[in-house]
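Chemist: just the structure for this:
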Amino acid sequence: MNAAGARTWLNWTQYADHGPDESLLGPLRGRRVRELGSGAGCNLAHLATLGAECVGVDIAPRQRVKAEARWGDLPNLTFHTVEAAEFLTDPPDSFDVVLSIFGPVWFTAPTTLLPLVRQSLSTGGVFAFSHTPPKAGQRPGESLRGARAVSRWDYSADEWADLLASSGFSNVAADIIAPPEGEQGGTLLARAEA
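Modeler: Reported below is the predicted structural model:
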């Protein structure tokens, strides 16, 4: 149970216990689920407890260590340290669900990543991702300054819908989830099928 009393702890948004639950992904028991940018593994661990066969990938070795320390005893859950596009380039099998919550979809050129995700999904498979919506004046692929320069692919919901459709996805939906009362900034959430 999460803090709101729901039987989920999957968080699509930057606000705990806010937004849709895992039903956005369809049935999970027995399905092969991959999370790109799995971080400390909390969201993926929840899906594993629902009977999904889960693999998380994250480029940061420290995240894998944290995920395995916390969730390593759960069955049907493994973590790998690898860059998302590299992981998808030669997958050993197809996936039923690919998700990314504030992960590599936001930091990898969609012309590279979306075709790889599409080809890795089984027929009817689901791809879903979330990140904050672009701020006024942000351009897709613009480098953000900080400790390291990072490119972020800040597209609007409509632009993501067009990119997904042009990459061969169907039943595409992309929208902004409003923030909880008293908070600033919503969350862009996209879902599509192979």
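
Chemist: contacts and neighbour counts: CA atoms only from here.
Modeler: Noted.

Chemist: what residue is smack in the middle of the chain?
Modeler: Ser100 (1.0 Å; CA atoms, centre = their mean).

Chemist: how far off centre is stretch 104-116?
Modeler: Here the centre of stretch 104-116 is set off from its chain's centre by 12 Å, with CA atoms, centre = their mean, to the nearest Å.

Chemist: other residues contacting it?
Modeler: 36-37, 84-85, 88-89, 129, 131, 141, 150-154, 163-164, 167-168 (CA atoms under 8 Å, 6 or more residues apart in numbering).

Chemist: another sequence for comparison is provided below:
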Amino acid sequence: MSETEGAAWDVYSATKGQRRRTNNRGETTWFNWTQYADHGPGAEVLSLKPGQAVLDLGCGSGGNAAHLATLGMRAVGVDLSSGQLRKARDRWADAGGMELHQDDALEYLAGTYTVFDAVYSVFGAAWFCDPGLMLPAVHAGLRPGGVFAMSQRPPVEGCYGCQASYISRGPDEDPAIVKRWDYEPDVWSALLKEHGFLDVTAMVLPAPEDDKRTVGTLLIRAVRAGE
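Modeler: Modelled structure (predicted):
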């Protein structure tokens, strides 16, 4: 685990509050793929059944993993930030079936003996890992037929490949810097197929019509090829 990256995400954690207590339907747990509240598809993207194992790469404060745990899945969350995991443990202490680890996503995948039925990342570690390393690791950690899905911001036109994200540490310090990987949907589709995934979809979900913001969400889903 990179101490520098872990510290950067702790800085990010300090700027973020906890998830709302309920969503607009009054639910206390829910799954959200986008940066907009109550928008887009839900956990059905992962095609999971109760009792199956699912891995959240970059689980943050744990809201999505907690929701899957309440649906009966064995939900494992991995995050570099001790601050984010502290929030997750405080908020979701009663979420049976949720397991949290402070670790680098690739290192966790390399060291676990669990074969997962689904792996996902919501604006999480999959966005901040070189896909040449991340996709083979996810493929190895999924059962044949298992689902991999990830969401992130779409790329800025002309800014593709490894990019820098700057996280403010206040007016008197340089920002923390982490790398991310941005590609257009067709490139992600080609990368996933190259690394043994089938039934690939990659699309930009538009922002809600009633929101002043206009940036959509890139949502990618693929299935690990069988053997």
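
Chemist: TM-score of the superposition?
Modeler: The TM-score (TM-score structural alignment, normalised by the length of the first structure) is 0.95; 194 aligned residues with a CA RMSD of 1.6 Å.

Chemist: on that earlier part again, from Leu218 of the second structure, how far out is the aligned partner of the residue nearest to the centre of the first structure in the second structure?
Modeler: Matched to the second structure by TM-score structural alignment, Ser100 of the first structure sits across from Ser121. Ser121 of the second structure is 12 Å from Leu218 of the second structure, where distance means CA to CA, to the nearest Å.

Chemist: would you check that the residue nearest to the centre of the first structure makes contact with Gly41?
Modeler: No. Ser100 of the first structure lies out of contact with Gly41 (CA atoms under 8 Å); the separation is 11.6 Å.

Chemist: what's the nearest residue to the residue nearest to the centre of the first structure if we skip its chain neighbours?
Modeler: Phe129 (4.6 Å; CA to CA, 6 or more residues apart in numbering).

Chemist: quick one: contacts for the one you found?
Modeler: Counted by CA under 8 Å, 6+ apart, Phe129 of the first structure has contacts 12, 99-102, 105, 189-191.

Chemist: filter these down to the buried ones, ChimeraX style.
Modeler: Selecting only the buried entries of the contacts of Phe129 of the first structure in ChimeraX, with 16 or more other CA atoms under 10 Å as the criterion:
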select :12,99,100,101,102,105,189,190,191
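
Chemist: okay, the contacts of Phe129 of the first structure in CSV with secondary structure and distance to Asp58 of the first structure next?
Modeler: Putting the contacts of Phe129 of the first structure into CSV (DSSP: H, G, I helix; E, B strand; the rest coil; distance: CA to CA, whole Å) gives the following:
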residue, secondary structure, distance to Asp58 of the first structure
Trp12, coil, 17
Leu99, strand, 12
Ser100, strand, 10
Ile101, strand, 12
Phe102, coil, 12
Val105, helix, 12
Leu189, strand, 20
Ala190, strand, 20
Arg191, strand, 21
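
Chemist: for the second structure, which strand is longest?
Modeler: strand 142-152 (DSSP state E).

Chemist: state the span of the first structure onto which that strand is aligned.
Modeler: Under the alignment (TM-score structural alignment), strand 142-152 of the second structure falls on residues 121-131 in the first structure.

Chemist: check which residues of the matching stretch are buried.
Modeler: Applying a neighbour-count criterion of 16+ other CA under 10 Å, the buried positions in stretch 121-131 of the first structure are 121-122, 125-131.

Chemist: please enumerate the strands of the second structure.
Modeler: Under DSSP E, the second structure gives strands at 53-57, 74-79, 98-102, 116-122, 142-152, 161-167, 176-182, 197-205, 217-224.

Chemist: which of those sits closest to Ala7 of the second structure?
Modeler: strand 176-182 (8.1 Å; CA to CA).

Chemist: give the aligned range of stretch 51-66 of the second structure in the first structure.
Modeler: Going by TM-score structural alignment: stretch 51-66 of the second structure matches residues 30-45.

Chemist: list the buried ones in the matching stretch?
Modeler: 31-45.

Chemist: got it, and stretch 181-194 of the first structure?
Modeler: Result for stretch 181-194 of the first structure [16+ other CA under 10 Å]: buried residues 186-194.
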